[in-house]
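# make a model of this:
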Amino acid sequence: MKTTLNHEENIQYFYAGFLFEEYVDFNLFKETVIKAGFNVNDKENINDIYEHIVNNEDWSHKKTLDKIYFESILYSHLKNVYVHTFNKLSIELFKQNIDKILRELKTDSNVSTNFQRQMNKDGFYLMDALNVTVPGSTFISGLDYVEKHGEIQKARLLLVQTIKNAENKNKYFIAGIEFNFIEKTCLIMIRNIPKIKEPDENSSDYNRSVSSLYNYVKSRIIKKIVGNITVINRDNDRESMYKICKELDEKLLKDVRQEVNDKSYKTVVDSVAQYMKKLYSVNERPGSHDREGLVRNIQSLLLSNYINNKFDAKQLVKKAKKLNLVGYTTKLKFKGNNANTGSTRSSSSKHPVSASDMFHSLYINFEGAKELEHWGISWFTDTKFTDEKDINVIQTTIYSTSKHFKIVFLPKNPLNEEIINYVVKQLNKQRSLVPVNE
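Model (predicted):
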């Protein structure tokens, strides 16, 4: 690694942000840097890009690069997204609370004093400068604010904990946190790191799973910054997720379901009546409710057969896009009114569950359900619906418990700020969020 000198500032520059790089898609990072106006076409790693810009550009341009690095870490691979809301909070009080957190973390962060002085409540980027290798070290590597028309709309930060992986190598376990002051939402975004090694007797304790880091951030960071977060109403959340899922299915299959019903209903009803006569004596025949249920089940199976013979998965996806649906369901686990549960899933993110036989065989139970424990949805990435032919999707699984509302983004490809916030906003539209202290 080279040592470079910025003559304007008369300070030596060392790039040290190697442990952050696994959180960044380099090609996307480089593309963004080029779009920002920097000539780095021949650079092959983040180190080289930083050293080129520090050596050849005005020092003030480094902040632009720092912001790109910060956002690349925050929005690319932190795919376990926990959603909370909070009550109204002034920016002044927010910054005061941030200042307290920074002072607490500096005590045992193992960050050098020189960089600690740069960690202040008004914002900083230190991802390229920090190489903290002491296991258990916990620190904030970046903090910034997003303003519009002179008003702060968002605050974002990266909380980092140094851990050891199964190969005994130092790694960063990162939680990205975004506070949206307009919508009063707080996102905690974490990447899963498998097989984190237990701390040895000479190391400070650290978190070893997504859930444990989430709980740490929630209790040690979020509550200290925003005070009270909104209570999670599991039953309402599950019911609202069911409503979204059912609405997507009904809109996608409305005309097909109506066509099958129009062409077959009378025949099915007459056939069921004939079956009843042949199978049961007059006193044994099921009542009208059971007969209606049987008719609906047969109708559902006929619909499944009709869809399988008339449509392939891609045609249904194209139809969903043409209807301007946000996406389509790919899996679900539901709980019915009679406490029975059912679950089904499609073969991939590009196959709506509505095309599967299992979904239609369970449809009557699903139709009578009242909540979803978890479900999968593929979202169209063309969120503004500018191109009907663009049917690219991004798949998520949504989990609802009494402790959290969690969205897991499933693709290996990097995410971006727009799609994360779009999905959160679409789901929050349907959720019942009561501003009660937790």
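# please make it C-alpha for all contacts and neighbour counts, starting now.
OK.
# all strands of the stretch 301-438 of the chain, in order?
Using DSSP state E, counting those that start in this stretch, the strands of the stretch 301-438 of the chain run over residues 327-336, 341-345, 369-380, 393-400, 405-409.
# meant to ask about the stretch 151-300 of the chain
151-164, 170-180, 185-190.
# who does the shortest one touch, helix- and strand-wise?
When contacts are defined as 3 or more CA pairs under 8 Å, 6 or more residues apart in numbering; DSSP states H and E, strand 185-190 packs onto strand 80-85, strand 170-180, helix 210-217.
# among these, which is nearest E247?
For E247, the closest of those is strand 80-85, at 22.5 Å, according to CA to CA.
# please enumerate residues in contact with that closest one?
184-192, 210, 229-230, 232, 404-409, 424, 433 (CA atoms under 8 Å, 6 or more residues apart in numbering).
# now that we have those, which of them are buried?
184-192, 210, 229-230, 232, 404-409, 424, 433 (16 or more other CA atoms under 10 Å).
# another for comparison:
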Amino acid sequence: MEIQDVYLFNGNHFLPYVNVPTFKKKIPTNFMIPLDEHTSMREIFENASKDERRSLRKLLFENILYSDLKHIYLYKINSPMTISNVNFKKSMNNIVKDMNNNQYFNGELASVISADKPFYLLDRIGSNSIGLKFIAGMDFEEEDNKIVKARVIFVEVVSRKEVPYYNIVGVEFNFKEKFFMLMSKWLSGVDKSNLDVEDSMHYDHSISSSIKRVLDKIVTPLGIKTSHDVEKDRKGIFELCQSLDNELLSEFRDIVSQKIDDQLKTSTEVLFESLFEDSEKKVSVFEKENYIKRSKALMLSSYITTTQSAAKIVAKAKELKLVGYTTRITFQTSKMSRGSTESASARKPIAASDLFHSLYINFQQALRLQLFSIAWFTDYNFKAPKDRDVIQTTIYAQANSFKIVFRARRLLEEDIIYHVVRNINEYRQY
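Modelled structure (predicted):
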């Protein structure tokens, strides 16, 4: 009598990272798996055929990469500009061998762990060993014997509220577009590592330390070098913010200018003449022009807050086919003064805020933005004019890193992540 292999789903530790509805939608219709809203991931995998399970593993791998890893560290690839498939596989095999050297990966799992071809272990790993670090999946795309894209899921088992929890960092190298991103999730309640145990059982307690570990263990061994210029990054996101501001408010500024320019110039002369009539010193032309600019900014604020609602401004941004609108900025001027303004929610542009307009001239004089939040339209192909759904991100241009944080509670998808990253990369040209 022939003994049949018995498959059991063992990927429960990965489920907190899975967007289950999206996963189900992407299951091919020809798969002979009974599906409804109550079908669990265990049932899906255990009812699948062996061939179907191979496809499901890739779907699960992609789903985890692009769903809940909302802290994205973005790096420009400086060198190598291309990497041969032979060199990549050789280096990656060494990395996998170093990372997955625990006895847990002996036996059946050892036979499928090789960087010579993609592998996905996420439904087959259920270790509770605190401090264990491993690569749970890896794949790549090749063109003309070169690697054009590679993806990795790195896992570290941490203690969270005294229960084993998988801390995941997703890695994606895009050699065609010359960048890579490290994607992580903020975890609360991670217990302090026991310093009395051996080093291999220590684990990271913060996103930044997890990111550093991946840089050291995966990026550096692949020979990938990056370039980072914080001043150019801050200038770049300032230009993105300024571009959105100019396009959204140009019509309103024109209206205000047409209505008050002549009167404002006349009244400015009268006011300054009256104020300094007994003074030997006269006010400079620059000072008068600066006063006019600030007055116009405040008049624009009054005009917008009186005639427009936040909803109307959002509708205007969508009508203009902007990628989104600004909801928060923190900037520094040439005089080293700092300014900051933010709206109450993702659905309220800072253009609807009095504070933004009162700081507008300072913003125009800013050298750089240190922090910038933008609400992105999810209907970025503009197929549904009345669809004004947005997803908010905050962009941090820091001394040693460039980070995008998706603020939405909802789970993400690959398309929206790439839409945001590509638009931001347009302003990081160095």
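# give me the TM-score for these two chains.
Once superposed, chain against chain, the TM-score is 0.93 (TM-score structural alignment, normalised by the length of the second structure); 421 aligned residues with a CA RMSD of 2.0 Å.
# distance to S109 of the first structure for the helices and strands packed on strand 185-190 of the first structure - can I get that in TSV?
Conversion of those to TSV gives the following (distance: least, CA to CA, whole Å):
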stretch	distance to S109 of the first structure
strand 80-85	25
strand 170-180	13
helix 210-217	15
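# now do the contacts for the aligned partner of L28 of the first structure in the second structure.
Matched to the second structure by TM-score structural alignment, L28 of the first structure sits across from T22. Taking CA under 8 Å, 6+ apart as the contact definition, T22 of the second structure lies against N63.
# following element in sequence after whichever strand or helix holds T22 of the second structure, please.
For T22 of the second structure, the enclosing helix or strand under DSSP states H and E is helix 20-25. Of the helices and strands lying after helix 20-25 of the second structure in sequence (DSSP H and E), the nearest is helix 41-47.
# go through that following helix and flag the buried ones.
41, 44-47.
# which residues of the first structure does it align to?
Using TM-score structural alignment, helix 41-47 of the second structure pairs with 46-52 in the first structure.
# and the contacts of the matching stretch?
4, 13, 15, 21, 26, 40, 43, 62, 65.
# repeat that for stretch 108-116 of the second structure.
89-90, 92-93, 96, 119, 121, 138-139.
# now it: buried residues?
113-115.
# can you add secondary structure and give those residues back as TSV?
Listed next are those as TSV, based on DSSP: H, G, I helix; E, B strand; the rest coil:
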residue	secondary structure
I113	coil
S114	coil
A115	coil
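# adding distance to K146 of the second structure, write those residues out as TSV.
Putting these into TSV (distance: CA to CA, whole Å) gives the following:
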residue	distance to K146 of the second structure
I113	21
S114	18
A115	15
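# looking at these, which is nearest Q263 of the second structure?
A115 (72.2 Å).
# apart from its neighbours in sequence, what residue is nearest the closest one?
Nearest residue to A115 of the second structure in three dimensions, chain neighbours excluded: N93, at 5.1 Å (CA to CA, 6 or more residues apart in numbering).
# how about the one you found, what's its match in the first structure?
Using TM-score structural alignment, N93 of the second structure pairs with D99 in the first structure.
# wait, a helix at that match?
Yes: under three-state DSSP, D99 of the first structure falls within a helix.
# what's around it, how many residues?
Neighbours of D99 of the first structure under the rule other CA atoms under 10 Å: 16.
# and it, how far from T185 of the first structure?
Distance of D99 of the first structure to T185 of the first structure, given as CA to CA, to the nearest Å: 21 Å.
# separation between K148 of the first structure and N305 of the first structure?
K148 of the first structure sits 53 Å away from N305 of the first structure, going by CA to CA.
# the more surrounded of the two?
N305 (15 against 8).
# counterpart of K79 of the first structure over in the second structure?
K79 of the first structure maps onto K70 of the second structure when the alignment is built from TM-score structural alignment.
# its match - how many residues pack around it?
Neighbours around K70 of the second structure, by other CA under 10 Å: 23.
# settle this for me: it is touching S184, isn't it.
Yes: using CA atoms under 8 Å, K70 of the second structure is in contact with S184, at 6.2 Å.
# what residue of the first structure matches up with I416 of the second structure?
Per TM-score structural alignment, I416 of the second structure is aligned with I419.
# run a quick neighbour tally on its match.
Residues near I419 of the first structure, counting by other CA under 10 Å: 17.
# quick one, what contacts it?
Contacts of I419 of the first structure (CA under 8 Å, 6+ apart): 381, 383.
# good, wrapping up.
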